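Asker: I'd like to go over a predicted model; first the sequence, then the structure.
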Amino acid sequence: MPSTFPGMNPYLENPDFWPGVHHLLISELLRFLAPQLRPKYIVAVEVRMYETGGEDLLVGIPDVVVQSPLTETNPATTNVAVAAPPAQPVTVTIPVPEIRKQGYLEIREVETKEVVTAIEILSPVNKRSGEGRKAYEAKRQKVFGSLTNLVEIDLLRSGQAMPFFSNGIQSQYRILVCRSAKRPLADLYAFNLQNEIPKFPIPLQSGDAEPVVDLQALLNTVYDVAGYNMRIDYRREPVPPLSESDAIWADALLREQGLR
């Protein structure tokens, strides 16, 4: 079953769904690219690991104030001081560091083993302050200083977008195709909720035929295979919420399809 929306499905951005979407979309990209790039290139799934801190794990969780319940005494009935009973423990949450993994793709030349192109699909942890963003920004800068091409896919409305000079262009979603030979210039595919996800090329070495990715088709495959149509309750508002104008548009679309 194809996705309910013509472009990015905002319900897939929900933290309950996005880790699975991220994993499956990377798998579909590999499945699509690998046969087209053989025998000169191989496509490999790589994993970036980092330790999160409290700011990553407790976003949106209020501070917990621990108070000791004390038994009051009536000073009018006795001149003897009465000690308060021992404080009883209460359960609180602490920011325990956690090792997180994030997958991405690398296209390597078979003969030299050199990384020709890195393909990244951003996650929420990359777009908010913390170790996840620091780790990705460090990797991003390393790529920009190398001969490696970068494809950066941002299908998340929330969080802080990765920096680039866009002459004031703003959009809800972005795909950045950055060729090492053209830096500091790059191709930005900017689109919004109501737009179909644009197709884009995968940059390779000069002279090689570049496959064109239909990310919309791949995302629809993920939606269908994983059965998100049976897991998403379209009667509810998506998380994160839509703007007022987008919410009105989405409501009309969902009602037209009998989902509300």
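Answerer: The structure has been received and is ready for your questions.
Asker: For the rest of this, base every contact and every neighbour count on C-alpha atoms.
Answerer: OK.
Asker: what's around Ala31, how many residues?
Answerer: In this structure residue 31 is Arg, not Ala. Neighbour count for Arg31, taken as other Cα atoms under 10 Å: 13.
Asker: swap in Gly258?
Answerer: For Gly258, using other Cα under 10 Å, the count is 9.
Asker: Which helix or strand contains it?
Answerer: Using DSSP states H and E, Gly258 falls within no helix or strand.
Asker: Is it correct that Trp249 falls within a helix?
Answerer: Yes. With DSSP: H, G, I helix; E, B strand; the rest coil as the criterion, Trp249 is part of a helix.
Asker: separation between it and Gln216?
Answerer: Per Cα to Cα, to the nearest Å, Trp249 is found 20 Å from Gln216.
Asker: Neighbour count for these two, which is higher?
Answerer: Neighbour count, other Cα under 10 Å: between Trp249 and Gln216, Gln216 has more, with 17 against 14.
Asker: so what's that one up against?
Answerer: Gly7, Met8, Glu196, Ile197, Pro198, Lys199 (Cα atoms under 8 Å, 6 or more residues apart in numbering).
Asker: Can you tell me the element it falls in?
Answerer: helix 215-225.
Asker: So which bits of that helix are buried?
Answerer: Across helix 215-225, burial judged by 16 or more other Cα atoms under 10 Å covers Leu215, Gln216, Ala217, Leu218, Leu219, Asn220, Thr221, Val222, Tyr223.
Asker: Kindly report the same for stretch 182-200.
Answerer: Buried, per 16+ other Cα under 10 Å, within stretch 182-200: Ala186, Leu188, Tyr189, Ala190, Phe191, Asn192, Leu193, Ile197, Phe200.
Asker: one more structure, for comparison:
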Amino acid sequence: MNKSPFPGMDPYLEGEWWQEFHHTLATEIRRMLMKTMPSRYVALLDKYYTIDYSGSSVAVTRQKRRVQPDLQLLQVKEAVAKYETVAAPMLELLSPLPEEIPIIRIKIQDVAERRLVTVIEILSPANKYGKGFEEYAEKRTALLQTETHLLEIDLLRKGRRIPLIGGELPPAPYYVFLSRSNRRPHTEVWPVQLRESLPAVPVPLLPPDPDVPLALQGAIEACFELVGYQRLLDYARPLPPPILEANDLIWVESITQTKGITNGKKKT
């Protein structure tokens, strides 16, 4: 059985496999909603493109260089009284370059009226850094001025959070935000700790229809069951940034060691 070793969100997905997981999760959420919503609604996958300034798809490389002397060159330079030695760099990093990437969101529509009822955004690194964050915030503000509900799922520990006022967010690596069109500017917030399962959250529809529950943990487990991400993730490597608190880091290491998983295979 394909399953993540973590009880909630798998923090190792926040890396090179994020884009693939994002698409799979959006597809699974759409499938779950189509099974539970009244027949007057349809859940559609909506693809749009944005510029990723985060460099999240680029791996950082550290490399020590050893410079061997060129004896021929030294012999030629013997006649020179003084010469300079060029220092070799001890660290090599990568500069993030803007990259256009597709993002999938879920739109719930009223079939008869072709009315947009709810938008579900699964935040990507492109939504949480620099100009990408600013562009997303502008689109978000425009949507909040309509009668469309907005459900935002932030399963990324790194990057900026959506702009909110009226209080501080409780410390947590993951959040779910719900802005109901009839309760704005109020936003419902679900903070999720690293060691917790993701909650079932309400997906609002049109009155008089009740909210539809969306079991986020079940959606993630279905993605693992379908693809088997635990076979692709390298649990022997350090977690992608940001660095965890010491107690959480110990917990993560205990999970991977207890399960005996490295590169999706049991340690021997």
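Answerer: Arrived safely. Since we're looking at a predicted model, the values are computed, not measured.
Asker: before we move on, back to that, just the contacts of Gln216 of structure 1 now: which is nearest Arg100 of structure 1?
Answerer: If you rank the contacts of Gln216 of structure 1 by distance to Arg100 of structure 1 using Cα to Cα, Met8 comes first, at 25.4 Å.
Asker: So what does the closest one match up with in structure 2?
Answerer: Aligned against structure 2 by TM-score structural alignment, Met8 of structure 1 finds its counterpart in Met9.
Asker: what secondary structure does that match sit in?
Answerer: coil.
Asker: What of the one 3 residues further on?
Answerer: Applying three-state DSSP to Tyr12 of structure 2 yields a three-state assignment of helix.
Asker: Now do it: how many residues are near it, please.
Answerer: Tyr12 of structure 2, neighbours per other Cα under 10 Å, totals 20.
Asker: Without its sequence neighbours, what residue ends up closest to it?
Answerer: Leu239 (6.1 Å; Cα to Cα, 6 or more residues apart in numbering).
Asker: Could you report the separation of the one you found from Asp248 of structure 2?
Answerer: For Leu239 of structure 2, the distance to Asp248 of structure 2 - Cα to Cα - is 11 Å.
Asker: higher neighbour count, those two?
Answerer: Leu239 (18 against 13).
Asker: Give me the three-state assignment for that one.
Answerer: Looking at Leu239 of structure 2 with three-state DSSP, the answer is coil.
Asker: got it, and Glu113 of structure 2?
Answerer: Classified using three-state DSSP, Glu113 of structure 2 is coil.
Asker: do you know how far it is from Leu206 of structure 2?
Answerer: From Glu113 of structure 2 to Leu206 of structure 2 the distance is 12 Å (Cα to Cα).
Asker: Gln257 of structure 1 matches what in structure 2?
Answerer: With TM-score structural alignment as the criterion, Gln257 of structure 1 matches Lys259.
Asker: re earlier: so the match of Met8 of structure 1 sits right up against Val192, yeah?
Answerer: No. Counting by Cα atoms under 8 Å, Val192 is not a contact partner of Met9 of structure 2; they are 9.1 Å apart.
Asker: Mind listing the shared neighbours of the two?
Answerer: Here Met9 of structure 2 and Val192 have Leu198 as joint contacts, going by Cα under 8 Å, 6+ apart.
Asker: before we move on, back to that, surely the match of Gln257 of structure 1 meets Lys3?
Answerer: No. Using Cα under 8 Å as the test, Lys259 of structure 2 is too far from Lys3 to be in contact (11.2 Å).
Asker: So those two - more neighbours on which side?
Answerer: Between Lys259 of structure 2 and Lys3, counting by other Cα under 10 Å, Lys3 is the more crowded of the two (18 against 15).
Asker: can you tell me which residues contact the more buried one?
Answerer: Going by Cα under 8 Å, 6+ apart, Lys3 of structure 2 touches Glu221, Phe224, Glu225, Gly228, Tyr229, Gln230.
Asker: Then the last one would be within a strand, right?
Answerer: Spelled out, that is Gln230 of structure 2. No. Using three-state DSSP, the assignment for Gln230 of structure 2 is helix, not a strand.
Asker: Return the residue of structure 1 aligned against it.
Answerer: Correspondence of Gln230 of structure 2 to structure 1, assessed by TM-score structural alignment: Asn229.
Asker: hey, where'd the helices end up in structure 2?
Answerer: Applying DSSP state H to structure 2 gives helices spanning 18-36, 71-76, 130-144, 216-227, 246-259.
Asker: ok, average deviation of the first one from structure 1?
Answerer: On superposition with structure 1, the mean distance recorded for helix 18-36 of structure 2 (mean Cα distance after the TM-score superposition for structure 1) is 0.7 Å.
Asker: May I see the buried residues of that helix?
Answerer: 18-19, 21-30, 32-34.
Asker: And the second one, by the same measure?
Answerer: Burial within helix 71-76 of structure 2, assessed by neighbour count using 16+ other Cα under 10 Å, is assigned to no residue.
Asker: now swap in stretch 161-169 of structure 2 and tell me
Answerer: Arg161, Ile162.
Asker: so how far is it from its chain's centroid?
Answerer: Distance of stretch 161-169 of structure 2 from its chain centroid, counting by Cα atoms, centre = their mean, to the nearest Å, is 19 Å.
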